[in-house]
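Engineer: sequence unknown, structure follows:
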């Protein structure tokens, strides 16, 4: 078997379609199908179940896929290491981030990074904090930006704190609280809330603050993103608790300080193993921007 065959198998698995996989790989479908069939013959097992309506992985295909991904990633890492030894940074950089990140101007950082290292393929994924730790630990992401309660420490990765702040109550312009200079949790406990899903790190910050104060609240609306949350607050369906620095930029809404409100720490995480050249360059760039001293340098 060779790496190209593995790429074809991966493309078919991700698209669930031989035609779309061939288009992604820039080859004719007959050539791709022939190579997949040759690989299946060599392995002595079918990787895909093919019908007129769908293509899906067999049990053998499910077993083959993780190792194929690892082989392709190892080959790409080898090329990147050789290039780095000759003074060129190339390869891929996969970064995860919460949508409410404020400690780092991530678009500006990525623009600077692309200017310095144009041969690196950059991808950015919006991921919840808890999933981001898992993906950095497993190698799916090179680095990630979390927003977590102060006592949270990610396991299996390296990390450092970037910023610490409090949440504010975010209300519509016509809400009675919009005229308040500040409130406490008891004052807002009877409000209807719009918040993230129960069990998520983004939700835990608020839940823990109310629990510590001995208060209960009603979260009537659970959403997955801040854009929908903002729209619902703007329409008067409830209020929200969001980081002060992020809430300040929400158009048409009012931010009211909460004296005993939730606290949040934004953390940078990266692999506990030796980063790739592309990841090392990214961490060094962040280190130079914020003066942090714990990100690894090559």
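Structural biologist: That came through fine. No experiment lies behind these values; they were computed from the predicted model shown.

Engineer: all contacts plus neighbour counts: C-alpha atoms, from now on.
Structural biologist: Fine.

Engineer: for residue 76, what are its contacts?
Structural biologist: With contact set as C-alpha atoms under 8 Å, 6 or more residues apart in numbering, residue 76 has these partners: residue 91.

Engineer: all helices for the stretch 101-250 of the chain, in order.
Structural biologist: Counting by DSSP state H, counting those that start in this stretch, the stretch 101-250 of the chain has these helices, from start to end: 106-116, 129-138, 185-188, 201-212, 226-234, 244-247.

Engineer: mind listing what's buried along the fifth one?
Structural biologist: The neighbour-count criterion (16 or more other C-alpha atoms under 10 Å) identifies 226, 229, 230, 232, 233, 234 as the buried residues of helix 226-234.

Engineer: just the strands from this protein, written as ranges.
Structural biologist: 48-50, 55-57, 91-97, 120-126, 143-148, 157-171, 192-195, 218-222, 240-243, 254-257, 263-271 (DSSP state E).

Engineer: just name the most buried of those strands.
Structural biologist: strand 143-148 (a mean of 28; mean count of other C-alpha atoms under 10 Å).

Engineer: and that one, what does it pack against?
Structural biologist: Where contact means 3 or more C-alpha pairs under 8 Å, 6 or more residues apart in numbering; DSSP states H and E, strand 143-148 is packed against strand 91-97, helix 129-138, helix 201-212, strand 263-271.

Engineer: looking at these, which is closest to residue 118?
Structural biologist: Closest to residue 118 of those is strand 91-97 (C-alpha to C-alpha; 10.1 Å).

Engineer: just to revisit the earlier point, output the strands of the chain as CSV; include the columns distance to residue 37.
Structural biologist: CSV is the format used below for these (distance: least, C-alpha to C-alpha, whole Å):
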stretch, distance to residue 37
strand 48-50, 10
strand 55-57, 14
strand 91-97, 29
strand 120-126, 30
strand 143-148, 37
strand 157-171, 40
strand 192-195, 49
strand 218-222, 47
strand 240-243, 53
strand 254-257, 60
strand 263-271, 37
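
Engineer: isn't residue 258 right next to residue 182, touching?
Structural biologist: Yes: using C-alpha atoms under 8 Å, residue 258 makes contact with residue 182 at a distance of 5.8 Å.

Engineer: so which of these two has more stuff around it?
Structural biologist: Taking neighbours as other C-alpha atoms under 10 Å, residue 258 and residue 182 compare with residue 258 leading, 21 against 15.

Engineer: give the contact list for the more buried one.
Structural biologist: Here residue 258 is in contact with 167, 168, 169, 182, 183, 184, 185 (C-alpha under 8 Å, 6+ apart).

Engineer: separation between it and residue 183?
Structural biologist: 5 Å (C-alpha to C-alpha, to the nearest Å).

Engineer: if we can go back for a sec, between the strands of the chain, which one is nearest to residue 18?
Structural biologist: Among those, strand 55-57 sits nearest to residue 18 (C-alpha to C-alpha), with 7.9 Å.

Engineer: next up, a structure to set beside the first:
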């Protein structure tokens, strides 16, 4: 049976509408109907039936849908493997990431990696976690690197690359006394105006979740897409910046402390993410593995506020 026939059935099963499926496949409704009937004749069972203006899968169609999708994924994987072999593991990889992760990790990683993988072209796009996830779903990106946005569904696969915390950054006069420890309690910060990243960043949701645990409402003085803007405002004494720990404030001008909630450091995971139905080429899998190793090596450096510890308040 032609793989195009299985593709036709998978599309009809997903949309449950012959008209929309035909438009998606760029063919006529009659041609699509003939393909479905041919598949039913080949398998000896009815796969779809009418349901008003739409169609629905029969019990046999529902039972076979997952198997057909597995056939299509196997076909994609075979073609991806053949393409890798024919192109010498070369190709284009479009990667989205937030500016903080690009500055901290990509800047030192990409040059050496591309020298070791000269046939792979990397195109980076800066953006926030939720908007990058949407571009991933729409096929504009192959891969994203960020904190997982809220309401992440099973259309996106992911693998953890590292763990980040939060830093309180401000002039010493505004910073609360951490006492004997290194961490500043989140509740002690909220007496001051808060300078924070905007909601384009998935880390903002983690910060707000920690505030909800306290039953607190921070007084937001500035929302920005750039941590550098937050640092400039903090340096002017306009509030305390709350930023992910991958950022790099100027230690000569600003005081910087990791943030805890009731004694537990506030942390969140960062992931590589891609479409769960996509078959990643070998060079994309190498990119993910090597970037994860680079990030974990960076986080293993002697920076106490970055070192993972047991008992985190761990938001995913």
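Structural biologist: Now that the structure is in, tell me what you want to look at. Here the structure is a predicted model, which means the values were calculated and not measured.

Engineer: care to give me the TM-score?
Structural biologist: Here the TM-score for the pair of chains, by TM-score structural alignment, normalised by the length of structure 1, is 0.60; 213 aligned residues with a C-alpha RMSD of 3.4 Å.

Engineer: before we move on, back to that, joint contacts of residue 258 and residue 183 of structure 1?
Structural biologist: With C-alpha under 8 Å, 6+ apart as the test, residue 258 of structure 1 and residue 183 reach no residue in common.

Engineer: still on that earlier bit, in structure 2, which of the contacts of residue 258 of structure 1 remain in contact?
Structural biologist: Retained contacts for the contacts of residue 258 of structure 1 in structure 2, judged by both residues aligned by TM-score structural alignment, their matches' C-alpha atoms under 8 Å, are 167, 168, 169, 182, 183, 184, 185.

Engineer: thought the third one was touching residue 259?
Structural biologist: It stands for residue 169 of structure 1. No: in this structure, residue 169 of structure 1 is not within contact of residue 259 by C-alpha under 8 Å, at 10.3 Å.

Engineer: what about the closest residue to residue 160 of structure 2 other than its chain neighbours, distance to residue 128 of structure 2?
Structural biologist: Sequence neighbours aside, residue 271 is the residue nearest to residue 160 of structure 2 in space, at 4.4 Å (criterion: C-alpha to C-alpha, 6 or more residues apart in numbering). Going from residue 271 of structure 2 to residue 128 of structure 2 by C-alpha to C-alpha gives 13 Å.

Engineer: mind listing the shared neighbours of these two?
Structural biologist: Residues touching both residue 271 of structure 2 and residue 128 by C-alpha under 8 Å, 6+ apart: residue 146.

Engineer: what residue in structure 2 is paired with residue 40 of structure 1?
Structural biologist: Matched across to structure 2, residue 40 of structure 1 finds no residue, judged by TM-score structural alignment.

Engineer: state the number of residues packed around the alignment partner in structure 2 of residue 223 of structure 1.
Structural biologist: By TM-score structural alignment, residue 223 of structure 1 lines up with residue 224 in structure 2. The number of residues packed around residue 224 of structure 2, counting by other C-alpha under 10 Å, is 15.

Engineer: quick check: closest non-adjacent residue to residue 92 of structure 2.
Structural biologist: residue 121 (4.8 Å).

Engineer: so who does that neighbour touch?
Structural biologist: Counting by C-alpha under 8 Å, 6+ apart, residue 121 of structure 2 touches 90, 91, 92, 93, 114.

Engineer: can you tell me how far it is from residue 138 of structure 2?
Structural biologist: For residue 121 of structure 2, the distance to residue 138 of structure 2 - C-alpha to C-alpha - is 21 Å.

Engineer: which ones are touching residue 175 of structure 2?
Structural biologist: Neighbour list for residue 175 of structure 2: 169, 189, 240, 255 [criterion: C-alpha under 8 Å, 6+ apart].

Engineer: please point out which parts of the longest helix that structure 1 contains sit buried.
Structural biologist: For structure 1, the longest helix by residue count, based on DSSP state H, is helix 59-85. Residues of helix 59-85 of structure 1 classed as buried by neighbour count (16+ other C-alpha under 10 Å): 61, 64, 65, 68, 69, 72, 77, 80, 81, 84.

Engineer: hang on, residue 146 of structure 2 packs against residue 129?
Structural biologist: Yes: contact criterion C-alpha under 8 Å: residue 146 of structure 2 and residue 129 qualify, at 5.8 Å.

Engineer: anything in contact with each of the two?
Structural biologist: 97, 98, 202.

Engineer: now, among those, which is nearest to residue 216 of structure 2?
Structural biologist: Distances from residue 216 of structure 2 to those, taken by C-alpha to C-alpha, are shortest for residue 202, at 19.6 Å.

Engineer: wait, isn't that closest one in contact with residue 149?
Structural biologist: Yes: with contacts counted by C-alpha under 8 Å, residue 202 of structure 2 reaches residue 149, the gap being 5.0 Å.

Engineer: shared neighbours, these two?
Structural biologist: Joint contacts of residue 202 of structure 2 and residue 149 (C-alpha under 8 Å, 6+ apart) are 129, 130.

Engineer: next, count neighbours for residue 212 of structure 1.
Structural biologist: With other C-alpha under 10 Å as criterion, residue 212 of structure 1 counts 9.

Engineer: need the contact list for residue 99 of structure 2.
Structural biologist: Residues 126, 127, 226 are the ones in contact with residue 99 of structure 2 under the rule C-alpha under 8 Å, 6+ apart.

Engineer: so can I have JSON lines of these showing distance to residue 276 of structure 2?
Structural biologist: Shown next, in JSON lines, are those (distance: C-alpha to C-alpha, whole Å):
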{"residue": "126", "distance to residue 276 of structure 2": "22"}
{"residue": "127", "distance to residue 276 of structure 2": "21"}
{"residue": "226", "distance to residue 276 of structure 2": "30"}
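
Engineer: closest one of those to residue 41 of structure 2?
Structural biologist: residue 127 (49.0 Å).

Engineer: residue in structure 1 matching that closest one?
Structural biologist: Using TM-score structural alignment, residue 127 of structure 2 sits opposite residue 127 in structure 1.

Engineer: surely its match touches residue 98?
Structural biologist: Yes: taking contacts as C-alpha under 8 Å, residue 127 of structure 1 lies within contact range of residue 98: 5.8 Å.

Engineer: fine by me, we can end here.
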